[in-house]
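Colleague: This is a predicted model, with the sequence first.
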Amino acid sequence: MADCCIAACIRPGQTNKSHQLRRRYDPAPSQSAQASDKIEASGGTNQAVGNSRDPSCTEHRRSPSVRMKARFIILLPLLLPLAGGQVYHWGPCPQLGVQPNFNLQMYLGKWYEIEKLPISFERGKCMETNYSMRGDNTIKVVNTEQLGGKLRSVEGTAVVLDVSEPAKLGVSFSVFTPYISYWILSTDYETSAAVYSCFDVLRIFHVDYAWILGRTRSLPEKTISAVKDIFIRSHIDMERMKPTDQEGCELPPV
């Protein structure tokens, strides 16, 4: 079967090398070889081969895409729980405009989560994030939430992925995971910020994350509406954005 497929997969302009070798060492070519010579001389080799092509050869040539689809089918049951309850769309992550002339130093400090798109790994309330610089010029990210009457905290690292666009950060909360996009679409540094992230699955579909952050635990409705307009202009679906519970957050620090 392998020999059949190799013979049938000769591309236009290629010569059957096995036939050349056979002629070189065979002083008296057979009638079939002579007939083959006539076909080659008339430029009909590719046509003859194409007419007798083994269907299995087509499958062999398409195997990379078939293998990719097979991997996706295998991974899909593992990936869907990550997207469960979240906002996902077909296709790769979009390319969005971010805060011009972004000043990282002014952005550092504590931000409170005002509203967000559904996130499977955020189950508590009183969400807040604190950003500070480390000695190695990476950004220390500490996320804190209240869950079951207790404060839970996780530390991650953010980096500027492209110095020409400092508002596009990458964030990771484990040495075993790659940096995930964390883009500051807009901020006034003192009141609110619009933050977007996207998780791309083999460019087949992507999961949207979006946050409205505030320097205080609550923001005026007018401010929230203005931040949502920023997402809407970037064609980010806001229908499933929900407010974060920031009530009863007076617990001892972690």
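Modeller: Nice, thanks for sending it over. Please read these numbers as outputs of a predicted model, since none were measured by experiment. Numbers count the residues shown, from 1 in each chain.

Colleague: going forward, measure contacts and count neighbours with C-alpha atoms only.
Modeller: Noted.

Colleague: can you give me the helices for the stretch 101-250 of the chain?
Modeller: Counting by DSSP state H, counting those that start in this stretch, the stretch 101-250 of the chain has helices at residues 104-107, 221-233.

Colleague: Compare these and give me the one nearest residue 166.
Modeller: Minimum separation from residue 166 across these (CA to CA) falls at helix 104-107, 7.4 Å.

Colleague: Give the buried residues for the closest one.
Modeller: Buried residues in helix 104-107, counted by 16 or more other CA atoms under 10 Å: residue 107.

Colleague: Also stretch 113-129?
Modeller: With burial defined by 16+ other CA under 10 Å, the residues of stretch 113-129 counted as buried are 113-119, 124-129.

Colleague: Of the residues you listed, which is the nearest to residue 85?
Modeller: Nearest to residue 85, judged by CA to CA, of the buried residues of stretch 113-129 is residue 118 at 6.3 Å.

Colleague: That closest one and residue 244 touch, don't they?
Modeller: No - the pair residue 118 and residue 244 does not pass the contact test of CA atoms under 8 Å, sitting 10.3 Å apart.

Colleague: hey, what's in contact with both of those two?
Modeller: Residues touching both residue 118 and residue 244 (CA atoms under 8 Å, 6 or more residues apart in numbering): none.

Colleague: contacts for stretch 87-106?
Modeller: Applying CA under 8 Å, 6+ apart, the contact partners of stretch 87-106 are 117-118, 165-168, 183-187, 189, 198-209, 234, 240.

Colleague: Alongside the first one, take a look at this:
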Amino acid sequence: MLSLSAIGVLLALCGGAFSHTYHLGACPVVEPMPGFEMNKLLGVWYVIQKTSTASHCLTYNYTKTDEPGKYEIEQVSQHFILGLTPLKHDYRYTGTLRVIDPAVPARMKVNFPLSVAGSASYTVVMTDYTSHAVIFTCQKLAFAHRRSATILSRTKDLDRIYVDKMRSKLAANGIDPYDLSIISQTECPAQNGSEGVNINIEPDTFSSHNIGQAVRKTGSAIADGVEYVVEAGKTVYHKVADSKEDLTETPNGRSHSLKDEVEWLP
């Protein structure tokens, strides 16, 4: 039987699968921010709202790499179980961002280790660099696409005037702001605490075996479960990619029944 910590790890891994919605056709054309400067976006941001997610205490940290036009984005989240005391674990998930066209630096490509579908577009729609930002990501499938929008803040609280402004910007680009979930940033435990386990999924952690090894210290059962979930996710993705069905309509209100899929988008 899995321990509470093991269940928490699986919930964290599986919960990320629903940070986007599925739609037929090509990705929508979303206008990138003109005059964008990536160096000003670097640093830590709190995620205030995000498409269809149940995450808590979610932050992004953008950093430079030695390669021009290449950056890293680290997602850090901590999870709660049934409203009880938060688990003593940090979940860190690191991907890479690349500027494809230097003339349009606000339009990038992002790649995360657990994304079996490959890279996704990553568009900075608007930001003032010091208080708020809104990001739109989209990944093309065979007959459909999946999308995610994220509202960021430099602080744990963001004035409603900025939130409304960014939601209106998304709506103007054809993105339904009502798909966004509010993410709690209150009572978040301190990161990098002395207790618990840090789960790190980094760009060189691509195989299900390596992912299982990343959490092996929480117990062999949970690590084996993670490996199973990753492999199941690959199977589900290929099934979806080859399907012509309307992925936006399901009985449970989700965009698709992907409870076993482990694929996170920022």
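Modeller: The structure has been received and is ready for your questions. Just so you know, these numbers come straight off a predicted model, no measurement behind them.

Colleague: Return the subset of the contacts of stretch 87-106 of structure 1 lying in strands.
Modeller: 168, 183-187, 198-201, 205-209 (DSSP state E).

Colleague: Just the buried subset of the residues you listed, please.
Modeller: Among these, the ones that count as buried by 16+ other CA under 10 Å are 168, 183-187, 198-201, 206-209.

Colleague: could you redo the residues you listed as CSV and give each row distance to residue 77 of structure 1?
Modeller: Shown next, in CSV, are those (distance: CA to CA, whole Å):
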residue, distance to residue 77 of structure 1
168, 31
183, 28
184, 31
185, 32
186, 35
187, 37
198, 20
199, 16
200, 16
201, 13
206, 15
207, 15
208, 19
209, 21
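
Colleague: In those residues, find the pair that's most separated.
Modeller: 187 and 201 (28.5 Å).

Colleague: so where do the strands sit in the stretch 1-150 of structure 2?
Modeller: All strands of the stretch 1-150 of structure 2, identified by DSSP state E, counting those that start in this stretch, fall at 21-24, 43-51, 56-64, 70-78, 89-99, 107-111, 120-127, 132-140, 144-153.

Colleague: how far apart are the first one and its match in structure 1?
Modeller: The superposed strand 21-24 of structure 2 is, by mean CA distance after the TM-score superposition for structure 1, a mean 2.1 Å from where its aligned residues fall in structure 1.

Colleague: And the third one, by the same measure?
Modeller: Once the two models are superposed, strand 56-64 of structure 2 sits on average 0.6 Å from its counterpart in structure 1 (mean CA distance after the TM-score superposition for structure 1).

Colleague: matching residues in structure 1 for that strand?
Modeller: Matched against structure 1 by TM-score structural alignment, strand 56-64 of structure 2 falls on residues 125-133.

Colleague: And for the alignment partner in structure 1 of residue 147 of structure 2, nearest residue in space, chain neighbours not counted?
Modeller: By TM-score structural alignment, residue 147 of structure 2 lines up with residue 208 in structure 1. Nearest residue to residue 208 of structure 1, sequence neighbours excluded (CA to CA, 6 or more residues apart in numbering): residue 198, at 4.9 Å.

Colleague: do you know how far residue 128 of structure 1 is from residue 150 of structure 1?
Modeller: Going from residue 128 of structure 1 to residue 150 of structure 1 by CA to CA, to the nearest Å gives 14 Å.

Colleague: Equivalent analysis for residue 184 of structure 1, please.
Modeller: Separation of residue 184 of structure 1 from residue 150 of structure 1 (CA to CA) stands at 30 Å.

Colleague: Then residue 71 of structure 1?
Modeller: 40 Å.

Colleague: that older thread, show the contacting residues for the match of residue 147 of structure 2.
Modeller: Contact partners of residue 208 of structure 1, counting by CA under 8 Å, 6+ apart, are 86-89, 117, 196-199, 236.

Colleague: and what of residue 238 of structure 1?
Modeller: Going by CA under 8 Å, 6+ apart, residue 238 of structure 1 touches 117, 228, 231-232.

Colleague: go again using 10 Å as the cut-off
Modeller: Contact analysis of residue 238 of structure 1 by CA atoms under 10 Å, 6 or more residues apart in numbering lists 87, 116-117, 210, 228-229, 231-232.

Colleague: Distance check, it against residue 34 of structure 1.
Modeller: Residue 238 of structure 1 sits at a distance of 72 Å from residue 34 of structure 1 (criterion: CA to CA).

Colleague: Mind putting the strands of the stretch 1-150 of structure 2 into JSON lines with distance to residue 198 of structure 2?
Modeller: Below are these laid out as JSON lines (distance: least, CA to CA, whole Å):
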{"stretch": "strand 21-24", "distance to residue 198 of structure 2": "29"}
{"stretch": "strand 43-51", "distance to residue 198 of structure 2": "18"}
{"stretch": "strand 56-64", "distance to residue 198 of structure 2": "15"}
{"stretch": "strand 70-78", "distance to residue 198 of structure 2": "10"}
{"stretch": "strand 89-99", "distance to residue 198 of structure 2": "5"}
{"stretch": "strand 107-111", "distance to residue 198 of structure 2": "22"}
{"stretch": "strand 120-127", "distance to residue 198 of structure 2": "26"}
{"stretch": "strand 132-140", "distance to residue 198 of structure 2": "27"}
{"stretch": "strand 144-153", "distance to residue 198 of structure 2": "24"}
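
Colleague: of those, which approaches residue 7 of structure 2 most closely?
Modeller: Going by CA to CA, the one of the strands of the stretch 1-150 of structure 2 nearest residue 7 of structure 2 is strand 89-99, 11.8 Å.

Colleague: Who are the packing partners of that closest one?
Modeller: Using 3 or more CA pairs under 10 Å, 6 or more residues apart in numbering; DSSP states H and E, the elements in contact with strand 89-99 of structure 2 are helix 4-15, strand 56-64, strand 70-78, strand 107-111, strand 120-127, strand 197-201.

Colleague: can we see that at 7 Å?
Modeller: strand 70-78, strand 107-111, strand 197-201 (3 or more CA pairs under 7 Å, 6 or more residues apart in numbering; DSSP states H and E).

Colleague: how about those strands, which one is nearest residue 4 of structure 2?
Modeller: strand 197-201 (13.0 Å).

Colleague: Please work out which residues outside that closest one touch it.
Modeller: Strand 197-201 of structure 2 is contacted by residues 88-94, 211, 214-215 when judged by CA atoms under 7 Å, 6 or more residues apart in numbering.
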